[in-house]
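**Student:** Curious how this folds, go ahead:
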Amino acid sequence: MRPLAAAALCLTAACTTTGPAQTDRMISPILATPEARDEYTFARPDVARVTHVALDLQLDFEAKSLGGTATLDIDAAPGAREIVLDSKGLQISEITAQDGSRLAYTIGQSVVGKGEPVTVQIGDARRITIDYTAARDADALQWLAPEQTAGGEHPFVFSQGQAINNRTWIPTQDSPGIRQTWEARVTAPAPLDVVMSGIMQGEPVAVAGDRRAFTFRMDQPVAPYLIAVAAGDIDFRPLGPRSGVWAEPATLERAAAELVDTEAMIDAAEDLYGAYRWGRYDMIVLPPSFPYGGMENPVMTFLTPTFIAGDRSLTGLVAHELAHSWSGNLVTYASWRDGWLNEGVTSYLENRISERVFGETRAAQERALSYAAAADAVSELGAQAPGTALRTPDGLNPLEYNSAITYDKGALFLHTMESIVGRERFDPWLRSWFDRHAFQPATSAMFLAEMRDTLIGGDAALEQRLMLDQWVYGTGMPANVARPDTRAFATVDAAAAAYAADRTLDPQAWTGWSAAEQMRFLGNLPEALSAAELARLDQALNLSATGNTEVKFLWLQAGLRNRYQPAVPQAEAFLATVGRNKFVQPLFKTLVDEGEWGLPIARRIYDRTRATYHSFTRGRVDQLLQVGG
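**Tutor:** The predicted structure follows:
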């Protein structure tokens, strides 16, 4: 059965806030179909919803505390007398109406992984203020001591809201389908600077003591998980007329050099998918404990320092986060079950941007790596496994997705559609999708319905060739998948086959390969290698000294799975300086899988490094090693 098309719902006729307590603002519609339902929020947006958040917060690095007030503008159905917010550990002291009167509220029973509902009796109030403090161990916030930073002199803090962590520091309705505008005033001790995922309003202002106040605005409605903050000893370097990078002084020069292609990427993306609608595109390179490669917070992408390779070979990460400015930020999934609609579409856009900026060879190689990752995931999970469907089916937790399915199979879906329909038709259609749903939530059903209505247009033969429902709701790899160009890695694959057959190795060829080619070779190494073979590989290819974290990770995996003792101190040093979960969790898993040899090593390293990791990463490694908080 074809899924139902999504229906939009606004609680006021004009989809703008009204009344004396509010300024007119566009309200992004909410979606009222079953496929749009978000089971990870307590909110009831069909009754009352948050449309705007105004924060006034203080950062206390000594107490590792964030607190202040959140003023919420509310759009409510006629007769609605209460609103339900999301919270996880927030310490609320008072909630008041605009006239200063105190409002009654209750905090419901906590639900594991979801937090607790806050039900506020709003009566006729349509603007309320919540006085609160975030818990010291708020999942979204990581407080770093000076010794955990590159400079070593000042503390640092950053937030990571996706998926549902912003409810640990902002009392709002924390659901991607309830888009909100926002503003903030944040104070921090000098000389620390504060950045947020909104446009900074003027220069910081001195306030009481040695503190400074920073103000920000985001006038476009965004998913709540995209509200982000970071503060530390950071400086700014412009990259172009509308882009720049923040980083610690010790990192800034290398970061800026790595990001010189940013403006070219923005131009390429605009040429393909329409105007960049967020004003500026700035980035901040965070300390190593940041758990992801990047986070697409509007106007302020958060980046891991692991992308700095010295040769711009890993800047596909930047293309990916930039692409989210269209897919994910401009048009956002309403339900976490449609993760591919953000990440798979974005991975496709990333590849198209890379092709424009870096050329077809690099893009073809990246497509081949993506195809291999998706194929391996399907093989490992099983072609009939529900977890191989793009839209996460009921019964599975969409917050624990397989990235190769969500990102790589999702990108393959669009590459396949493009290959069948042709770029001359597919590109304008995808651009029009972003235009039609700008600053709005969406679902898989909407995406497919619009493909049928405006791209297929009743062509039954084309509909059959595209296999839309099989891609999004079916399992495994559909038969029509666009396969990568076999020439993309022909030379490298031949070298890998030669090495597997008789351990033939050409160090000179290795030095001429791109990072993608080196990764392909290491990924195709035989599973079992002797200590002598590993030592020869390291000596010939200088693997232990590489500055490319992706290559270093593959080398360490090969060494640890073969119990290669020299890889142990290398892994320990790597895990002590890299907090990106993409690397950390698999390396600990490799050690755990080696049983009596690897488990003691894993426990020893983790005892030293656990405190340096973000809560996201800690949670996953804790499960592997069966340790508690």
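**Student:** can we go C-alpha only for contacts and neighbour counts from here?
**Tutor:** Will do.
**Student:** my read is L462 is in a strand, agree?
**Tutor:** No. Per DSSP: H, G, I helix; E, B strand; the rest coil, L462 lies outside any strand segment and is helix.
**Student:** can you count the residues close to the closest residue to it other than its chain neighbours?
**Tutor:** Taking C-alpha to C-alpha, 6 or more residues apart in numbering, and ignoring the residues beside it in sequence, L462 has I456 as its nearest neighbour in space, at 6.6 Å. Counted by other C-alpha atoms under 10 Å, the residues lying close to I456 total 16.
**Student:** And this one, please, so the two structures can be compared:
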Amino acid sequence: MDDPLPEDVRPVPSTTHRPYFPTHGDDGYRVGHYDLSLEYKVSANRLGAVARLSATAVRPLERISLDLGAFRVGGVLVDGRPARFTHRDGRLHLTPGRPAPGPFTVEVRYSGAPRPVSSHWGGVGWEQLTDGVIVAGQPVGAPSWFPCNDRPDDKASYRIAVTTASPYTVVANGELVERRRAGQATTWVYEQAEPMATYLASVQIGRYRRTELGPRMLLFHPARLAGRAANDFGRQDRMMALFTDRFGPYPFRAPYTAVVTEDELEIPVEAQGMSIFGANHVDGARGEERLVAHELAHQWFGNSLTAAGWRHIWLHEGFAAYAEWLWSEESGGPSAAAHAAHWHRRLTALPQDLVLADPGARDLFDDRVYKRGALALHALRTGIGDLAFFSLLRAWTAAHRHGSVTTEMFVDLALEFTPRSYETFFASWLYGSRLPPLP
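**Tutor:** Here you go, the predicted model:
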């Protein structure tokens, strides 16, 4: 029998697992597909759009609630018929003609000046650049540009069509299936076949040049940064090979796309099948190469396997941070063990009040979530050995490909790869507030 767990490492009671963003999302239905048709004027920051959602109610709904920012809603159809609606405080409430479980469709016509959604971390979502647009939706920015069921566990396929002035390039999730020019405007149509969470949906608009980095890898960048970008992303094919070996096959059929904006960005941005970097992340000397590795790793951890709720964010960021250390040791830099020792010393000196498996909404992107998550993975690797550890990671990505995951699901699978009981190990690293020692 295992020793009793100390009080500070007992699993957090399930009653504390309330949604981090209770005003977003609706558990009464699931969306299967979004069809978004957008017309955007860059200089005026003016968006006119039609969103069509195909969904299924899991119970009879007297009201259908969507998340949508401060747009003017011109009309709503439910199953092809006009529906009454109210729109306030970021919520679009629809009253269907007859409440019933089962499939239904919604069409929303809306227009206005898109702006980011306010959050603990500033504005997130659709944001104007000096000459273009960036969409950074994590965690609650999707309503800044389309009506949606904004919860990470409601994943759907997408068709995104964007019409804008022809000098601009549009990059969105999935495969570019059509590009047509009419007059001074061009329409770009992308299809994202694999299920995607709303916060990962993204549109990038800018005066970009396209470069092919290798098989199924694209780079969009300003012309003036061509040389720097080619060098800084020049080893991405080796990263892809390493991560494919360690994590399993790349999970999406469309090419992986990196975008470098003309503007500087505080941090890179994650989207499904795509990563977005600022001009300040490209120095021509691979000074920020760890970020290239980090964002690529998110395609497995965060985009294919998406946290069922935001308290499980370490399943995204801890794994991506550990991928940085794996790339470091593969490319001739410090080993993962050296990184782990360094960051364990750093985190030991910080407040011991963060629970990795439930950090709280305000600490969602605290650096301790990233580094303690990576440390937990390295401690597990040290304990069970490389063969079992990387077999576990490949089994994890295969078992839940394109699905929603929780910490408890990972622990259940990991226990199948441990030579002895590891309940105390996981309780300490994931549910205890005090940082455990490294093995």
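**Student:** Residue in the second structure paired with the residue nearest to L462 of the first structure?
**Tutor:** With TM-score structural alignment as the criterion, I456 of the first structure lines up with T418 in the second structure.
**Student:** how about the aligned residue in the second structure for L414 of the first structure, what does it touch?
**Tutor:** Aligned counterpart of L414 of the first structure in the second structure: L377 (TM-score structural alignment). Neighbouring residues of L377 of the second structure by C-alpha atoms under 8 Å, 6 or more residues apart in numbering: 318-319, 322.
**Student:** Out of those, flag the one nearest to A230 of the second structure.
**Tutor:** Distance to A230 of the second structure, by C-alpha to C-alpha, is smallest for Y322 among those, at 24.7 Å.
**Student:** can you give me the helices for the stretch 201-350 of the first structure?
**Tutor:** 249-258, 262-273, 316-323, 339-358 (DSSP state H, counting those that start in this stretch).
**Student:** The residue nearest to L462 of the first structure is in contact with Q464, isn't it?
**Tutor:** No. Contact criterion C-alpha atoms under 8 Å: I456 of the first structure and Q464 do not qualify, at 10.2 Å.
**Student:** Quick one: the helices in the stretch 401-550 of the first structure, in order.
**Tutor:** Secondary structure of the stretch 401-550 of the first structure by DSSP H, counting those that start in this stretch: the helices cover 403, 410-421, 423-436, 444-450, 460-466, 468-473, 490-502, 507-512, 515-523, 531-541, 549-561.
**Student:** Generate a markdown table for these, with distance to A213 of the first structure as supplementary columns.
**Tutor:** Formatted as a markdown table, the helices of the stretch 401-550 of the first structure follow (distance: least, C-alpha to C-alpha, whole Å):
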| stretch | distance to A213 of the first structure |
| --- | --- |
| helix 403 | 39 |
| helix 410-421 | 42 |
| helix 423-436 | 36 |
| helix 444-450 | 42 |
| helix 460-466 | 54 |
| helix 468-473 | 47 |
| helix 490-502 | 54 |
| helix 507-512 | 50 |
| helix 515-523 | 43 |
| helix 531-541 | 51 |
| helix 549-561 | 37 |
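**Student:** Tell me which of these approaches T33 of the first structure most closely.
**Tutor:** helix 444-450 (9.7 Å).
**Student:** residues touching the aligned residue in the second structure for E258 of the first structure, list them.
**Tutor:** Residue pairing (TM-score structural alignment): E258 of the first structure is matched to D232 of the second structure. By C-alpha under 8 Å, 6+ apart, the contact set of D232 of the second structure is 282-289.
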